[in-house]
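> please find the sequence and the predicted model below.
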Amino acid sequence: MADGIRGRAQGTAPVPLSVLDLATVGTGHTATEALTTGVDIARLAEARGFHRFWVAEHHSMPGVASSSPAVILAHLAAHTSRIRLGSGGVMLPNHAPLVIAEQFGTLEAMAPGRIDLGLGRAPGTDGPTAAALRRTATLGEGADDFPQQLTELIRFLDDDFPDGHPYGRIHAVPGPVQATAPGGVQSPHRPPVWLLGSSGFSARLAGLLGLPFAFAHHFSAQNTVPALDLYRESFSPSPLLDRPYAAIGVSAVATEDPEVARGQVLAAALGMVRLRTGRPGLMPTPEEAAAHTFSAMERDFIDSWNGNVIHGTPDEVTTGLNDLHKRTGADELMITANIPGGDVRLNSYALIADAYELPTTT
């Protein structure tokens, strides 16, 4: 079994807790500030007993500065020493598998034994942007080819294309091929591959391949339990895992004053309304959201969206997380706080750590 997949619950948390960060850029702030806040959160997560810190790939969204996960992860590796770092995820159809294998082989060389490679098949953006990324006008091609691309990527990571394969003499470097050179030494680690999803496709594929699975509960809550059931039913043991391991992404914001949490969550929901209606921008402030006149359709969307965001006091948030764990049986909860306030976001993770009595390390 690959090191680091199965975390160990700390304090009173029911399962390991992790962090998913989107490098949120709020109104009046810069990408530099967002990425600096991400480093602060990663360092806090490491010091407070969170298991891993992931970043997500998004494109052409002014309010999200995480378009290049591998670059961000290299920066985070330089500012942390123990916490696992990974992608939640890299959108495989946007990239050549060899490029991803090289990028994450490089990250593994920088931070041995600490890198996760989470993969998704969605574009992480709109259709025209995906076409610009992929140099093709047909958006569906990459998603349809996902299993083939995944197989190719894993073979590059393991350097084990069969004899006669067109890529048999091509090697992802850094990677296993270096151990076969005169004087070479085999690295004991290889980034474990995770599949990400918000429906049943990747759930079934992850199960069939015996891979860990991360489900996007934070934006597809109605599909969470069916997808996890499908993953577990489809699971076949592999050299990586002997039994299923499923993490779920969950939106959670803890504040001492629940009104602050409500303001932050409303602002984030307004940002999502704008994104879903083709008007992506910087994350609005709570003041902008409070002054906004919501249409009936917008209000319905926000009520539905915020119904899946756990927010309030630390006790309210931990109760919500515990209830979610009971409903889903998830093996890990990956908390995301995609809100405009960087300081609020940082403090939220600290409050959750306190509420669960996670151990402080130095």
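In hand now; what should we look at? Since we're looking at a predicted model, the values are computed, not measured.
> from here on, contacts and neighbour counts on C-alpha atoms
OK.
> quick one: contacts for residue 155?
Counting by C-alpha atoms under 8 Å, 6 or more residues apart in numbering, residue 155 makes contact with residue 161.
> that one: which element?
Residue 155 belongs to helix 146-158 when assigned by DSSP states H and E.
> buried ones in that helix?
Residues of helix 146-158 classed as buried by neighbour count (16 or more other C-alpha atoms under 10 Å): 146, 149, 150, 152, 153, 154, 155, 156, 157, 158.
> next SSE downstream of that helix?
Moving toward the C-terminus from helix 146-158, the first helix or strand encountered (DSSP H and E) is helix 177-180.
> got another one to weigh against that:
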Amino acid sequence: MSGDHDEIRGTARGSAPVPLSVLDLATVGAGYTASDAIRTGVDIARTAERRGYHRYWVAEHHSMPGVASSSPAVLLAHIAAHTSSIRLGSGGVMLPNHAPLVIAEQFGTLEAMAPGRVDLGLGRAPGTDGATAAALRRTDRLHEGADEFPQQLVELTRFLDDEFPDGHPYGRIHAVPGPSQATAPGGVQSPHRPPIWLLGSSGFSAQLAGHLGLPFAFAHHFSAANTVPALELYRSSFRPSEVLDAPYALIGVSALAAEDGKEALRQARTGALSMLRLRTNRPGLIPTAEEAEAYPYTEMERDFADSWLANVIHGTPAEVRDGLDDLAKRTGADELMITGTVHDAAFRVRSYELIADAYGLPEA
């Protein structure tokens, strides 16, 4: 693939300085179910497609009652059936949790279902606590799994490309569906396979993505202090490849817009309380705004919540637009992927509409 392929480089629309995309965690609010969260995901994906967002990604998480995205490939297959043009992908699949062949088969299947619009974002963290990761991997050697990530990545790439060297033990194994089975619109066979992205919240994946000439996605929404150093490391490490001739960096950012800026903050606090509970080993459903307002924060808990909220761009549509523009300028990001953890499902959908309005993104 060349660096000019649209599967990697997005095109900014309206007055947005860079392409805008969506990261959905399929969050489950108190009083709602996982089925409700998945229906909301469809609403968000269709809204994003209609309003000109470039991608819709979901992220792998486990053992979290408030997050229903434990199986990205299954979710993406469902979303693919309800959309027609927006790019779909994982932000990301946690590769050490799975055999590379399984991921190659899952995303080869997705590519066959939605030719030319599937991304494969990969991370090396477990996406959960240590005990759950051990149950997923059937081993307690979690650090070893992370250390083996580069080797797993090579194996996955070879399965995706069906290109193991002669004499390799896996040389006669083929990930099916693979490139030769993908069919483009009109029945024409397509050589495409999902482009690989590396995800990270520190420097390891940034440097690896640079060395391999791959696109890089950084989790600014929960590791803001590391964003600029990681992107600088990615760019300084970058080597042109068949995939990209220049670096391409996407960052995930929490952003929530409402006609009333105070309401945006009120809703954002539900995500802050949810994250506080997760970080203190009390994971649960996303609390209501009323619960978040009434919660008896200790001083330490209040500091945590305030620190979390400081990295959420919230307010009126114009305020959110200004915050996103400033972030893009400060980081030099090539694309912004917007996420928002709140209790109210309708609020999340409406927030994406308002952000699109603020940038003048057209109605499809």
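That came through fine. The structure displayed is predicted, hence computed values, not measured ones.
> let me see the TM-score of these two.
Comparing the two superposed chains by TM-score structural alignment, normalised by the length of structure 1, the resulting TM-score equals 0.97, with 357 aligned residues with a C-alpha RMSD of 1.2 Å.
> follow-up on the earlier one: between the buried residues of helix 146-158 of structure 1, which is closest to residue 199 of structure 1?
Closest approach between the buried residues of helix 146-158 of structure 1 and residue 199 of structure 1, by C-alpha to C-alpha: residue 146, at 14.5 Å.
> now which residue in structure 2 aligns to the closest one?
In structure 2, the residue paired with residue 146 of structure 1 according to TM-score structural alignment is residue 149.
> check the gap between that match and residue 178 of structure 2 for me.
Noted for residue 149 of structure 2: a distance of 22 Å to residue 178 of structure 2, by C-alpha to C-alpha, to the nearest Å.
> again with residue 299 of structure 2
Residue 299 of structure 2 sits 54 Å away from residue 178 of structure 2, going by C-alpha to C-alpha.
> higher neighbour count, the two?
residue 178 (24 against 9; other C-alpha atoms under 10 Å).
> quick one: the helix holding residue 155 of structure 1 to structure 2 mean distance?
Compared with structure 2 after the fit, helix 146-158 of structure 1 shows a mean deviation of 0.3 Å (mean C-alpha distance after the TM-score superposition for structure 1).
> nearest spatial neighbour of residue 120 of structure 2, skipping sequence neighbours?
In space, residue 120 of structure 2 comes closest to residue 196 once its chain neighbours are excluded; the distance is 4.9 Å by C-alpha to C-alpha, 6 or more residues apart in numbering.
> and the one you found, how many neighbours does it have?
Counted with other C-alpha under 10 Å, residues neighbouring residue 196 of structure 2 total 23.
> and it? What does it align with in structure 1?
Using TM-score structural alignment, the partner of residue 196 of structure 2 in structure 1 is residue 193.
> wouldn't that match be in contact with residue 116 here?
Yes. Between residue 193 of structure 1 and residue 116 a contact is recorded at 6.5 Å, counting by C-alpha atoms under 8 Å.
> for the residue nearest the centre of structure 2, give me its contacts.
In structure 2, the C-alpha nearest the mean C-alpha coordinate belongs to residue 91, at 2.7 Å (C-alpha atoms, centre = their mean). Taking C-alpha under 8 Å, 6+ apart as the contact definition, residue 91 of structure 2 lies against 23, 57, 58, 59, 60, 120, 121, 122, 123, 199.
> and the aligned partner of the first one in structure 1, how many neighbours?
Read it as residue 23 of structure 2. Taking TM-score structural alignment as the alignment basis, one finds that residue 23 of structure 2 is matched in structure 1 by residue 20. Using other C-alpha under 10 Å, the number of residues around residue 20 of structure 1 comes to 26.
> sticking with residue 20 of structure 1, tell me its helix or strand.
Using DSSP H and E, the secondary-structure element containing residue 20 of structure 1 is strand 17-21.
> ok, average deviation of that strand from structure 2?
Between strand 17-21 of structure 1 and the aligned residues of structure 2, the post-superposition mean distance stands at 0.1 Å (mean C-alpha distance after the TM-score superposition for structure 1).
> list the helices and strands that strand packs on?
Strand 17-21 of structure 1 is packed against helix 31-47, strand 52-55, strand 332-336, with contacts defined by 3 or more C-alpha pairs under 8 Å, 6 or more residues apart in numbering; DSSP states H and E.
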